[in-house]
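Chemist: need the 3D shape of this:
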Amino acid sequence: MCWSAEADVVAGAVVTGLGAACLARVRDPRRLPLALLPLVLGLHQLLEAVVWMGAEGRVAADTAAAARTAWAFIALPLLPVLVPFGVRCAAPPGPARRRATWALALGAAVAVPLAAAVLGGPVTARARGHTLAYAVGVGPVVLLTAGYLLTTVGALLTAADRTLRLLGVLVGVGAVVCTALWRLEFASTWCALAALASVVLVGWSGGGPGPARTEGPT
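Modeler: Here you go, the predicted structure:
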């Protein structure tokens, strides 16, 4: 999320470009699912530009509603499945892969009610200062939020790869900062976090498979 439609367009274009670079650098097919993440985040920003325009009455109501639903589907049920799936694909056999498998199972459990809420609609969004406040009818919110964080940030923090663990720290700290700024209605800075995460993934995606190794029995 950015603070205006125009900012979202710029951020979306930048992150989408990073996503293309990320995919172009992939040498190890196991890294492909996570290498797709910047492209997904870039699309997410571009969708929110349309949401902003809808909140400002600059696009048709049906177009804005479709953009809100697509935005919420990426943010809510897709990411808690895509992130641990990508971490699992990239992990060597052993404890790290098993941890990612548990995170993926939790992500799928979280994604089901979130997907039902998003697809059942309606997804609403209203401007609050320089931020957008989304609303989706779903509960229990506390449990789903905890599960969401465990399966996304947690999957990265417990990854076998050092760069992915660093990404987990950046995303975790960044999420706290972005949430605080969003609650103050100062500005939505999630787009900056998406760009930073994408830069890290561009560097990570070009890594090769390296020598085969295991951490223990699977």
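Chemist: can we go C-alpha only for contacts and neighbour counts from here?
Modeler: Fine.
Chemist: who are the packing partners of the helix or strand harbouring V142?
Modeler: In this assignment (DSSP states H and E), V142 forms part of helix 141-157. Counting contacts by 3 or more CA pairs under 8 Å, 6 or more residues apart in numbering; DSSP states H and E, helix 141-157 packs against helix 79-90, helix 95-120, helix 162-183.
Chemist: dump the ones you listed to TSV, plus distance to G42 and mean neighbour count.
Modeler: Shown next, in TSV, are these (distance: least, CA to CA, whole Å; neighbours: other CA atoms under 10 Å):
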stretch	distance to G42	mean neighbour count
helix 79-90	13	25
helix 95-120	20	20
helix 162-183	16	17
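Chemist: roughly how far is the helix holding V142 from the heart of the chain?
Modeler: Remark: helix 141-157 is offset 12 Å from the chain centroid, using CA atoms, centre = their mean, to the nearest Å.
Chemist: pull out the buried positions in that helix.
Modeler: Buried positions in helix 141-157, judged by neighbour count with 16 or more other CA atoms under 10 Å: L144, G147, Y148, L150, T151, T152, V153, G154, A155, L156, L157.
Chemist: from A192, how far off is the residue nearest the centre of the chain?
Modeler: Centroid check for the chain by CA atoms, centre = their mean gives L79 as the closest residue, at 4.8 Å. According to CA to CA, to the nearest Å, L79 stands 17 Å off from A192.
Chemist: another sequence for comparison is provided below:
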Amino acid sequence: MCFSATASFVAAGFTGMVGVITMTRATRKSEFPVAAMPCVFAVQQAIEGALWLTLPHGGDGAAATMLPLAFLLFAEPFWPVFAPIAALLLETDRKRRQMMLGCAAVGICVSAYLLWSILTRTHGAMIQDGHIMYLTDHRSSEWIGLAYLAATGLPFLLSSRRAVSALGAILLVGSFTAYVFYWEFYVSVWCFFAAVGSVVLLAHFEHARRGRQRLAGA
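Modeler: Have a look, this model is predicted:
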């Protein structure tokens, strides 16, 4: 997260707790990828918390090398593939599924490009102006950025389930805000918005659980 180690670890703990509860509410295998999203964001926030503790004490150790790599692998190549597949598995409407499949195809291409960029070029992280900046010697084009947004946010926005669609709106608004106001810290800030936004998934699964209980009691 873009403020401090404490804020990152608190966000990780809270989001992880929400993720565990959300996963206990999932009853079908197709629901588990979406239900697990808060846990994945919690891992990312924990990585950033560890970076906040590591970077002020020297940026040339093994931890200072591996932690940025771990965070970037989650933030860049992982989500463009995982997000559309998770949304697709949850969707039952045929037309919406077809559009999500298009997002997944875009996501696979973007993920492959970003993974190649991470693995073949130098990368690192530094603290600047109260934020963590992820450093790379390669700057992706605006088209890659738009494709990334389409793959990660649009599939959820297309969902026929209100809470999942709300998550898509939060992801896209958060991404746009991070892009406009925090471009140099975009990766870190976007993931924070996403971690907070994933809390709405708990509302979705809790609503579904109560609906099943009402049907069982009828």
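Chemist: follow-up on the earlier one: next up, the contacts around the residue nearest to the centre of structure 1.
Modeler: T152 (CA atoms under 8 Å, 6 or more residues apart in numbering).
Chemist: quick one: map it onto structure 2.
Modeler: Using TM-score structural alignment as the criterion, L79 of structure 1 maps onto W79 of structure 2.
Chemist: element containing G124 of structure 2?
Modeler: Using DSSP H and E, G124 of structure 2 maps to strand 123-128.
Chemist: give the next helix or strand downstream of that strand.
Modeler: Remark: after strand 123-128 of structure 2, the chain's next helix or strand is strand 131-136, criterion DSSP H and E.
Chemist: list the buried residues in that next one.
Modeler: H131, I132, M133, Y134.
Chemist: looks like L144 of structure 1 contacts A108 (just checking).
Modeler: No - the pair L144 of structure 1 / A108 is not scored as a contact, 11.3 Å apart, by CA atoms under 8 Å.
Chemist: show me what the helix holding V142 of structure 1 is in contact with.
Modeler: With CA under 8 Å, 6+ apart as the contact definition, helix 141-157 of structure 1 has outside contacts at 79-81, 83-84, 87, 99-100, 103-104, 106-107, 110, 164-169, 171-172.
Chemist: how big is the offset of the strand holding G124 of structure 2 relative to structure 1?
Modeler: Following superposition, strand 123-128 of structure 2 is found to deviate from structure 1 by 1.5 Å on average (mean CA distance after the TM-score superposition for structure 1).
Chemist: show me what that strand is in contact with.
Modeler: The contact list for strand 123-128 of structure 2, computed with CA under 8 Å, 6+ apart, reads 52, 55-56, 59, 64-65, 68-69, 132-137.
Chemist: average offset of the helix or strand harbouring G17 of structure 1 relative to structure 2?
Modeler: Under the criterion of DSSP H and E, G17 of structure 1 resides in helix 5-25. On superposition with structure 2, the mean distance recorded for helix 5-25 of structure 1 (mean CA distance after the TM-score superposition for structure 1) is 1.1 Å.
Chemist: that helix packs against which elements?
Modeler: Checked by 3+ CA pairs under 8 Å, 6+ apart, helix 5-25 of structure 1 has helix 32-35, helix 37-55, helix 190-205 packed alongside it.
Chemist: next, the angle from it to helix 190-205.
Modeler: 10 degrees (axes from the mean of the first three to the mean of the last three CA atoms, to 10 degrees).
Chemist: buried sites along the helix or strand that contains R210 of structure 2?
Modeler: In this assignment (DSSP H and E), R210 of structure 2 forms part of helix 200-217. For helix 200-217 of structure 2, burial by neighbour count (16+ other CA under 10 Å) applies to V200, L201, L202, H204, F205, E206.
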